[in-house]
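Participant: I'll drop the sequence and a predicted model, then ask my questions.
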Amino acid sequence: MGLGSADAYISMVSGLVGAVIGGWCTLNGATKAHGLALKKEEAADRERMITTLMLLRTEIVGSWELFHEECGDELLGQTEGTPFLSILPIGANPFPIFDSGPAALNLVPRELAKNIVHFYMRAKGLIAAIEMNNRDYDQALQHARLRLLTQAERAHQAGDEVSDETHDEVFNYSVAFMAGQLGMGDTADSIRSLTQELAPIVQRITEEVDKLFTPDLEHNRVS
């Protein structure tokens, strides 16, 4: 049986070599395309992480500064056990960025992510304490107004008038009395304690975020 001509073998070998080369080129092209896709995905993930962290930093620092402007400094200046006789309005959703559950948070470095979660857990506890203080102070005010009304009715029946000094004395005493009954001093101590705990956490977050993105900011400035 004939083994075929040399040309046939050459043609067959050439075909095999061509197929191997073609397959290698296809595989190499697919590998490069996959690598480029991974790089694009990594770049997109980093962009999402940067955007998320900058938004969270803005929310954290902004809410912290606002808290101190409205009551934080006054609270910390009070002695232990002193009720905080003021109402601090709290919005329905004070942390919209964090509560939106940004998926990019899982891309954040572990320690930074822990600090961010720690901040929001304690901050929400702080808000709950402030809301309790608001309700209690409102109740203390209602009690004081009722006492004033009773005082005015008695004075009217006796043909007397309530002086401004007596008015203020009755009002302030009634508020202080009800604040004590409601344990507002303990609530204020809780707010002060959480405020002191949060201060270094806020500082760590801002420093870590700024340090993490300083190269990016410098690069963008140069570009």
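Facilitator: Arrived safely, thanks for sending. Numbers count the residues shown, from 1 in each chain.
Participant: drop to CA atoms for contacts and neighbour counts, all remaining ones
Facilitator: Fine.
Participant: which residues in this protein form strands?
Facilitator: With DSSP state E, there are no strands along the chain.
Participant: Against which helices or strands is the longest helix that it contains packed?
Facilitator: Identified as the longest helix of the chain according to DSSP state H is helix 6-67. Using 3 or more CA pairs under 8 Å, 6 or more residues apart in numbering; DSSP states H and E, the elements in contact with helix 6-67 are helix 96-99, helix 184-222.
Participant: Val20: which of those is closest?
Facilitator: The closest of the helices and strands packed on helix 6-67 to Val20 is helix 184-222. By CA to CA, the value is 44.4 Å.
Participant: A further structure is provided below for comparison with the first:
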Amino acid sequence: MFEYGKGLILVPEDTPYIIMLPIGDNTFPIYDSAPPCLASVDPAISAKIVRIYMRIKGLITMIKLNNADCQTAYNAGRYAVQNLIGKAISDGQAIDEDGARRINEYHDFYIEQEAKQLGMGGTANGLKFMTSELGELLVSIQQDIDKLTSSPYQVKTLYRH
């Protein structure tokens, strides 16, 4: 939620989320090296950990798709503006402050239209759904862990012997 969720949730249904989110290639080095440890965790909690992991992997794939579509939309907007400015220069037209403002508006409008053509609204809907689902899963697993760790005896039951 801190990184992108709050802004994403405010985006209206089917509206593109035209924001690039930096994300690395190896986002789970600890989890990827620890699957054997899941065998010693309570099966219900282990299942939730795996579910969260799978959903986050899907979320990362969607973020990368959104980033690629953003880059495509930004490139299209830049190209359209370059063409517009090139035409103005070749026609001998000066671009004043009002013209620059209108070019910026054209740029932003063009990016939004390109994002719609790329179907980024559907991607945003998926990102919102997965973000909400992950929030619910994290609350649920935190409650399970809190129950198991609320007394010294119960800590032992978190791990199977």
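Facilitator: Yep, that arrived. Small disclaimer: the values here were computed from a predicted structure and weren't measured.
Participant: quick one, longest helix in the second structure?
Facilitator: Max-length helix for the second structure by DSSP H is helix 43-90.
Participant: That one against the first structure, how far on average?
Facilitator: By mean CA distance after the TM-score superposition for the first structure, the fitted helix 43-90 of the second structure averages 0.6 Å away from its aligned residues in the first structure.
Participant: The second structure: matching residues for stretch 141-150 of the first structure?
Facilitator: Per the alignment by TM-score structural alignment, stretch 141-150 of the first structure matches residues 74-83 in the second structure.
Participant: hang on, I meant stretch 49-60 of the first structure
Facilitator: Going by TM-score structural alignment: stretch 49-60 of the first structure matches no residues.
Participant: can you check stretch 89-100 of the first structure too?
Facilitator: Aligning stretch 89-100 of the first structure against the second structure (TM-score structural alignment) gives residues 22-33.
Participant: Mind putting the helices and strands packed on helix 6-67 of the first structure into a markdown table with mean neighbour count?
Facilitator: Formatted as a markdown table, these follow (neighbours: other CA atoms under 10 Å):
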| stretch | mean neighbour count |
| --- | --- |
| helix 96-99 | 13 |
| helix 184-222 | 15 |
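Participant: Using JSON lines, lay out the ones you listed together with distance to Ala176 of the first structure.
Facilitator: Below are these laid out as JSON lines (distance: least, CA to CA, whole Å):
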{"stretch": "helix 96-99", "distance to Ala176 of the first structure": "36"}
{"stretch": "helix 184-222", "distance to Ala176 of the first structure": "9"}
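Participant: Relative to Gln142 of the first structure, which of those helices is closest?
Facilitator: When those are compared by CA to CA, helix 184-222 sits nearest Gln142 of the first structure, at 15.0 Å.
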